[in-house]
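Visitor: Take this sequence and fold it.
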Amino acid sequence: MLIPMLEKLGRTVLVQLETTGRVILLFTETIYHLRRFNLKLTLRQAAHLGVDSLPIVLLTILFTGMVMTVQTAHEFIKYGAQSSVGGVVAVAMGRELAPVLTGVVAAGRVGAAITAEIGSMKVTEQIDALRVMATNPIAYLVVPRLVACVFMLPILVVFADVIGTFGGYLVATLYAGIGSFTYLHSIKVFTAINDVTGGLIKAMVFGAIIAIIGCYKGLTTDEGAEGVGRATTGSVVASIILIFVTNYFLSLLLYR
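Guide: All right, here's what the predicted structure looks like:
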């Protein structure tokens, strides 16, 4: 019984290693084809993948900032640290909550959209048609999506930082009774520029992860609508896992 289990484990490890290698090769090829960057296609993807995601990102982060302040404000007041509430919310937003939650929301919306679109093209043989017309699928499909995600996710995070901190401000002033000046002054005292720039660097990495995983899953979709559904689900799950894993190592590098 032990030998079959080890064989199954070995096959799983080999499959995962092969998948990792293929993803790295796709990323390398995409970087190579950046020289064939198409501005029009990229702007179209930026509008579709970035601008259209703004409402759901803002709504998610707004209530995250409000909930965080509800959970912490009274505890801070109890120990006489109400002058730290705004700074704590702003630092948490800039370093972790805004980039990570924006990445997760984007993985669910943007990653799924990328995989479904490219996967549908794969099963209907449109990607083969691109090759017949001497159009490189990586340059035409992957490069615009990678560039759009890498540049649009930090912009979404900037908006998320502002709206999350504003949500905390509303709860702190209207619910917890903390003065407006106290809240805003603590942001100025506790927040450093690195807290914001570190989050933006994270967002760029998360954007690259979402785009590459989404494109890879789309390009390797099995035949049929069922294959597109499996690829879309796998893309979202893999992107979210990689975002959390990568976030840990980026935090070690950026904030130690």
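Visitor: C-alpha from now on. contacts and neighbour counts both.
Guide: Noted.
Visitor: Check which helix or strand V236 maps to.
Guide: Take DSSP states H and E as the rule and V236 turns out to sit in helix 225-255.
Visitor: Which strands and helices lie in contact with that helix?
Guide: Contact partners of helix 225-255 among helices and strands, from 3 or more Cα pairs under 8 Å, 6 or more residues apart in numbering; DSSP states H and E: helix 98-106, helix 112-123, helix 193-219.
Visitor: Residues contacting the second one, please?
Guide: With contacts defined as Cα atoms under 8 Å, 6 or more residues apart in numbering, helix 112-123 is touched by 127-128, 141, 145, 211, 214-225, 228-229, 231-233, 235-236.
Visitor: for G234, what are its contacts?
Guide: Counted by Cα under 8 Å, 6+ apart, G234 has contacts K217.
Visitor: any idea how far I240 is from it?
Guide: To I240, G234 is 10 Å away according to Cα to Cα, to the nearest Å.
Visitor: do the same with T60
Guide: 16 Å.
Visitor: the more surrounded of the two?
Guide: Taking other Cα atoms under 10 Å, T60 and I240 do not tie; I240 has more neighbours (23 against 18).
Visitor: run this one through as well so I can compare:
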Amino acid sequence: MNYIEHIGKYFIMLRQVFKKPQRGRVFYEAVMREIDELGLKSLGIIMFISFFIGGVIALQTALNITSPFIPKYLIGFATKRSIILEFAPTFCSIILAGKVGSYITSSIGAMRVTEQIDALEVMGINSLNHLVFPKVIATLFFYPFLLILAMFLGILGGYFAGFVSGMFSSVDYIYGVQMEFDGFLVFYAFIKTIIFAFLIATVPSYHGYYVKGGSIAVGKASTQSVVWTIILIVIANYILTQLLLT
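Guide: As a prediction, the model looks like this:
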């Protein structure tokens, strides 16, 4: 199957995904379960990575400011911009593509190879809507919260790095963070996160739903889904940057 056929099959899948859920209570319970699996269980790794990435950005910026004529508050400014524009929305989404994407593909793929999806179809249930739509809603609802958390912890990590290393003062760092706040950049980060969340939910679902074979095929599909999700996130990141920031 070539790439054009995969794209066509992907959009056909989306048409079935976004049909009206059959039972409201079952759908609500499925969404809550997916928020726990795809969102709450990712809090730890997002908090850890965001905090230390913010510290690394601040330290590297401080190390590259060698001229005494460059004010130290630019460290806080550069750290804030870097985290809001790229590291919080894009880097964290790539991490989630690996963690969450592999889980989605393996869970749906296991249902496919054990014929559980076929059983849902026999009972007259729209299996794509039943399995994929709650994942889409959960990621679109919860990942913006993860973005806010990643931004806050990234900036806090930069502050902590300066406090521990003594390479720049806390006053300069806070002044740089508060300097020239642009709300549109936060809006831009949210737009990226929502689109990345949609890709993280749907691309691995596609690979898992249409997997053929046994457990080995599910493992290969999980790897392929992570790779393609990351590729699409990078491409979408470039397109959104061109459209919204240039």
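Visitor: so what number do they get for TM-score?
Guide: For this chain pair, the superposition-based TM-score is 0.93 by TM-score structural alignment, normalised by the length of structure 2; 243 aligned residues with a Cα RMSD of 1.7 Å.
Visitor: sorry, back to before: go through the helices and strands packed on helix 225-255 of structure 1 and pick out the most buried.
Guide: Neighbour counts (mean count of other Cα atoms under 10 Å) averaged over each of these peak at helix 98-106, with a mean of 26.
Visitor: For the residue nearest the centre of structure 2, which non-adjacent residue is spatially closest?
Guide: With the centre of structure 2 defined as its mean C-alpha position, the nearest residue by Cα atoms, centre = their mean is S93, 2.6 Å away. Once flanking residues are discounted, S93 of structure 2 sits nearest to F196: 6.5 Å by Cα to Cα, 6 or more residues apart in numbering.
Visitor: counterpart of that neighbour in structure 1?
Guide: Alignment note (TM-score structural alignment): F196 of structure 2 maps to F206 of structure 1.
Visitor: V150 of structure 1 contacts A203, correct?
Guide: Yes: with contact defined as Cα atoms under 8 Å, V150 of structure 1 counts as touching A203 (7.5 Å).
Visitor: Give me the helices and strands touching the longest helix that structure 2 contains, please.
Guide: Longest helix in structure 2, counting residues (DSSP state H): helix 133-165. On a contact count with 3+ Cα pairs under 8 Å, 6+ apart, helix 133-165 of structure 2 meets helix 24-34, helix 43-64, helix 73-82, helix 170-178, helix 183-209.
Visitor: what residues are up against the equivalent of M68 of structure 1 over in structure 2?
Guide: Aligning on TM-score structural alignment places M68 of structure 1 opposite I57 in structure 2. Residues in contact with I57 of structure 2 (Cα under 8 Å, 6+ apart) are 79, 82, 158.
Visitor: and what of M47 of structure 2?
Guide: Listed by Cα under 8 Å, 6+ apart, the contact set of M47 of structure 2 reads 149-150, 153.
Visitor: sorry, back to before: and the match of M68 of structure 1, how close does it get to K80 of structure 2?
Guide: In this view, I57 of structure 2 and K80 of structure 2 are 9 Å apart by Cα to Cα.
Visitor: so the match of F196 of structure 2 touches F244, yeah?
Guide: No: using Cα under 8 Å, F206 of structure 1 makes no contact with F244, being 9.4 Å away.
Visitor: M151 of structure 2 against A88, yeah?
Guide: Yes: M151 of structure 2 is within contact range of A88, at 5.7 Å (criterion: Cα under 8 Å).
Visitor: what do those two both touch?
Guide: By Cα under 8 Å, 6+ apart, M151 of structure 2 and A88 have these common neighbours: S50.
Visitor: related to what we said a few turns ago, what's the average per-residue distance for the longest helix of structure 2 once overlaid on structure 1?
Guide: Following the fit onto structure 1, the mean deviation recorded for helix 133-165 of structure 2 is 1.1 Å by mean Cα distance after the TM-score superposition for structure 1.
Visitor: Where does that helix end up in structure 1?
Guide: With TM-score structural alignment as the criterion, helix 133-165 of structure 2 aligns to 143-175.
Visitor: quick one: contacts for the residue lying closest to H74 of structure 1 once chain neighbours are set aside?
Guide: Spatially, and ignoring its direct neighbours in sequence, H74 of structure 1 is nearest to A176 (6.6 Å; Cα to Cα, 6+ apart). By Cα under 8 Å, 6+ apart, the contact list for A176 of structure 1 reads 70, 73-74.
Visitor: from the chain's centre, how far out does stretch 21-39 of structure 1 sit?
Guide: Distance, stretch centre to chain centre, for stretch 21-39 of structure 1: 19 Å (Cα atoms, centre = their mean, to the nearest Å).
Visitor: what do you get for stretch 56-76 of structure 2?
Guide: Here the centre of stretch 56-76 of structure 2 is set off from its chain's centre by 29 Å, with Cα atoms, centre = their mean.
Visitor: start to end distance for it?
Guide: End-to-end for stretch 56-76 of structure 2, by Cα to Cα: 12 Å.
Visitor: rewinding a little: and the residue nearest to S93 of structure 2, how close does it get to T139 of structure 2?
Guide: Applying Cα to Cα to F196 of structure 2 and T139 of structure 2 gives a distance of 9 Å.
Visitor: Q22 of structure 2 too?
Guide: Taken as Cα to Cα, the span from Q22 of structure 2 to T139 of structure 2 is 20 Å.
Visitor: Look at the two and report which has more neighbours.
Guide: The neighbour comparison of Q22 of structure 2 against T139 (other Cα under 10 Å) goes to T139, with 26 against 12.
Visitor: which ones are touching the more buried one?
Guide: Going by Cα under 8 Å, 6+ apart, T139 of structure 2 touches 35, 38-39, 197-198, 201.
Visitor: how close does it sit to G213 of structure 2?
Guide: Taking Cα to Cα, one finds T139 of structure 2 at 28 Å from G213 of structure 2.
Visitor: picking that back up, tell me the residues of structure 2 aligned with the helix holding V236 of structure 1.
Guide: Aligned by TM-score structural alignment, helix 225-255 of structure 1 falls on residues 215-245 of structure 2.
Visitor: Report the mean deviation for that stretch after fitting onto structure 1.
Guide: In the superposition with structure 1, the average deviation recorded for stretch 215-245 of structure 2 is 0.7 Å (mean Cα distance after the TM-score superposition for structure 1).
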